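Participant: sequence first, then the predicted structure:
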Amino acid sequence: MAISRLFRSTMVVSVMTMLSRILGLVRDMVLLGVFGAGGLMDAFLVAFKIPNFLRRLFAEGAFSQAFVPVLSEYKERFSLLEVQILISRTSGVLMLVLSMLTAVVILAAPWVITLFAPGFADDPLKFETASELLRLTFPYLLFISMTAFAGSILQSYGSFAAPAFAPVLLNLCMIGGALIVAPMMDKPIMALGYAVAVSGLLQLLIQLPQLWKRKLLVAPKVNFQHDGVKRILRLMLPSIFGVSVTQINLLLNTMLASLMVGGSVTWLYTAERMSELPLGLIGVAIGTVILPSLSASNAQSDDSSFRKTLDWAARLIILVGIPASTAMFMLSDVFMQALFMRGEFTISDASMSGLALRSMSGGILGFMLIKIFAPAFFARQDTKTPVKVGIASVFANIVFSLLFIGLFYLIKLPLHGGLALATTGASFVNAGLLYYFLQKRGIFRFESHWKKMFIQFVIANTAMIIALYVMLPYFPSAGAQWYRLGALMIICVLGATVYGIALLATGFRPRQLRHG
């Protein structure tokens, strides 16, 4: 795939993801305004996080990273018929496994909630509601995993728009559930569970016409003995852990947060959502786009193209990741007050969420780098290295959690901030170790041309920090929400403008983002 096509594909994914993220912010504003922080909202977030966590393990995470390299190889070496057979056998196995898992979790919902949110046991209403919601939300895993499977096929054939648009439907369904369906129900929070399940089915359905057009919509058939299926499973099983370390760490944080003061789960959730905004717009988009290209380069034994693609991706990541981390840190309270402070979500909730975002913001760059470093191993069908790194990262997260919770307790700060800070530390352990193995094995390293760019990025970010510091006192912490949103947009636009001008003043030019 030519680098110009990579850039166009990245822009397509980024634009669609931007639409999804904007609607996601609207969704969260609606949910928090209607249901507030803590209480039954905590119950829904846990019930939604469990299938969402497994989605990223089985679908967007481990499965996609294992399936795409094998599919790319079949495309290069075999006929369309062989590719169709691979898709048929793989989809059959995936559907069987996920259907069995869905049935087990629906039957054992109370035990699953006890495992993932042990603190809910002290609140019978919250525990019962979370169990009921899990039975509604968990089928989402089956639908969305098949959606991700279809999306992986389309992305391998250079079609990125439909898979990137699909998450928009989740946000629309949840907004409709909260505003339209919830008032008509005896237990309003249950409307969100139905909305999640319906959105999963809709996201799958919009992929099918594109598959049919490419003659890739084939009937599922279970066959564990197919050579391609066996290879995918061998790659997938260890990568389940390696590619989804960030989600494992966040889930561990949710478990610990359930033991803390009410509202901690929601405060961490809002911080995660804000940190995922730049991660989704750039990190996930680039990681999604480069995996098929890296897999094709590896299949063709083109090491030069492989390194150039990684270098190009790293430049875009660092160009956006450093200012995103900095802005999220400086504007944490401003973001929470402007976006979420309305209805049942109070200024106290905004302050608590702002603390979590400040603690988590530093890890945005680390999360982004993981999104491009990990695919470099999966494209080479190396799942062992990310697994080893993942184990180290989870261990680091546990150590950091205990350390920072203790520290926050001593200095009398809310403990959920320590959990968020631990996530930041673990993200840099993960990204740092992945890069260490990449450069040690001669796959990729930051070459000499990076020295000048690092200096340029530091100068531009310093200018942005000064600009944000000067503008912050003018943010209105009271008044109508539209007024606060307008002020936030002005601050963000001015900060980004200063960053861009300063970057150009250092001699940085857009051509430095070109391939090679």
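Facilitator: Structure received.
Participant: CA only for contacts and neighbour counts going forward, please
Facilitator: Noted.
Participant: how about the helix or strand harbouring residue 408: buried residues?
Facilitator: Here residue 408 sits within helix 384-410, counting by DSSP states H and E. In terms of neighbour count (16 or more other C-alpha atoms under 10 Å), helix 384-410 has its buried residues at 384-390, 392-394, 396-398, 400-401, 404-405, 408.
Participant: show me what it is packed against.
Facilitator: On a contact count with 3 or more C-alpha pairs under 8 Å, 6 or more residues apart in numbering; DSSP states H and E, helix 384-410 meets helix 227-243, helix 245-257, helix 363-379, helix 416-440.
Participant: report all helices and strands that the third one contacts.
Facilitator: Based on contacts counted as 3+ C-alpha pairs under 8 Å, 6+ apart, the elements that helix 363-379 packs against are helix 62-77, helix 264-278, helix 285-299, helix 303-330, helix 384-410, helix 416-440.
Participant: just the angle for that helix relative to helix 264-278, thanks.
Facilitator: Orientation of helix 363-379 against helix 264-278 (axes from the mean of the first three to the mean of the last three C-alpha atoms, to 10 degrees) gives an angle of 70 degrees.
Participant: adding another structure so you can compare the two:
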Amino acid sequence: MQLGVQWLGLKKLNLQPRMAWRWSELRLAWADPGTQNILRLMGPALLGVGVAHISMLINTQIASHLAPGSVSWITYADRLMEFPTALLGVALGVVLMPQLAAARASNDAVKYSAMLDWGLRLVLLLSVPCAVALLVFPTPLVAVLYHYGAMTDFDVRQVTHALMGWGVGLIGLVALKVLAPGYYANQDTKTPVKVAVVVLVITQMLNYALVPVFAHAALTLSIGIGAMINALWLLLGLLKRGSYKPLAGWGMFTLQVLAACALLAVFLMWANSSVDWVALRAQSLKRIWLLALVLLASAAIYFIALWAAGMKLRQLVRR
């Protein structure tokens, strides 16, 4: 379906690819310098995807030797983490990649740096409140989504612990979707992979140290910490190269976001403690409505706090 949508879009632009079926045409296409360049760049990128899957396989194997249910608890928590990561990180990466590539192709270093700056500000603006929610409001999220059927109160607590581990690294996970395209736009697919391999080793060392203490939650916590290290490493690399030069105003912007998140955290902690979300299992509809109201109120509190702190959101988004 996705291929069909893309094909129709290319057809409207009169850019649909011509399929080559003859052996002579395939040989010519394979020998084309553009094809060889794409294959050269794809190699490290495929290795990077492999590193991520290796990390998942190792963690699943470790979880299978822990308490019964550990693999399921991590899987349920992972689904909740994937929502903000996909909604924010992937969307930003899709928007930024062509802009960064175009800026590099035209040697417009100022635009390239400005686009990275814009993307990183949006990462901070949108991922920090999501991380706050995962850290201080995990039980209601887990209870409303999963606390049905065979899932027990104990299972809810265990999924909550795993989810908090993801919350630690959510900012890094989203930031990677912005920072990695900064390297890909420079046709540098090797650096992110090298960093990912080192971070994989660090993550497994953290697992060795943390699993005896935090059990299955250590597996998500170690990946979260690894994601933060990975993102910081890539950011420092862009800064060191001079590819990214932060624009003025980062200090005030960060203070505004942190102040708004502090208010959000206070509200979410109150909402978490004022309702026994697990005990409302028999009143699932009421629990769903309460969660919806809390989430709407949270969004209102956060953005009103940003506005009160002087942040010009419309100007930031349009930039």
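Facilitator: Received the coordinates, thanks. Fair warning: this is a prediction, and the values are worked out from it, not measured in the lab.
Participant: closest one to residue 27 of structure 1 among the helices and strands packed on helix 384-410 of structure 1?
Facilitator: Of all these, helix 245-257 sits nearest to residue 27 of structure 1, with 20.5 Å by C-alpha to C-alpha.
Participant: tilt between that closest one and helix 227-243?
Facilitator: Going by the same axes, to 10 degrees, helix 245-257 of structure 1 makes 50 degrees with helix 227-243.
Participant: need the contact partners of helix 245-257 of structure 1.
Facilitator: 46, 49, 53, 56, 116-119, 264-265, 268, 367, 390, 393-394, 397, 416, 419-420, 423, 427 (C-alpha atoms under 8 Å, 6 or more residues apart in numbering).
Participant: circling back to that earlier point, could you say which of the helices and strands packed on helix 384-410 of structure 1 is packed most deeply?
Facilitator: Looking across these with neighbours counted as mean count of other C-alpha atoms under 10 Å, the highest average goes to helix 363-379: a mean of 26.
Participant: that one vs structure 2, mean deviation?
Facilitator: Overlaying structure 2 shows helix 363-379 of structure 1 at a mean distance of 0.5 Å from the equivalent residues (mean C-alpha distance after the TM-score superposition for structure 1).
Participant: find me the equivalent region of that helix in structure 2.
Facilitator: Mapped onto structure 2 using TM-score structural alignment, helix 363-379 of structure 1 spans residues 169-185.
Participant: go on, stretch 228-240 of structure 1?
Facilitator: Stretch 228-240 of structure 1 covers residues 34-46 of structure 2 once aligned (TM-score structural alignment).
Participant: same question for stretch 150-168 of structure 1.
Facilitator: Per TM-score structural alignment, stretch 150-168 of structure 1 has no counterpart in structure 2.
Participant: what does stretch 67-81 of structure 1 give?
Facilitator: The alignment of stretch 67-81 of structure 1 onto structure 2 (TM-score structural alignment) finds no residues at all.
Participant: what helix or strand is residue 317 of structure 2 on?
Facilitator: Following DSSP H and E, the helix or strand that holds residue 317 of structure 2 is helix 313-318.
Participant: quick check: that helix compared with structure 1, mean distance?
Facilitator: With mean C-alpha distance after the TM-score superposition for structure 1, helix 313-318 of structure 2 averages 3.7 Å from its match.
Participant: who's in contact with that helix?
Facilitator: Residues contacting helix 313-318 of structure 2 (C-alpha under 8 Å, 6+ apart): 118, 307.
Participant: thanks a lot, see you next time.
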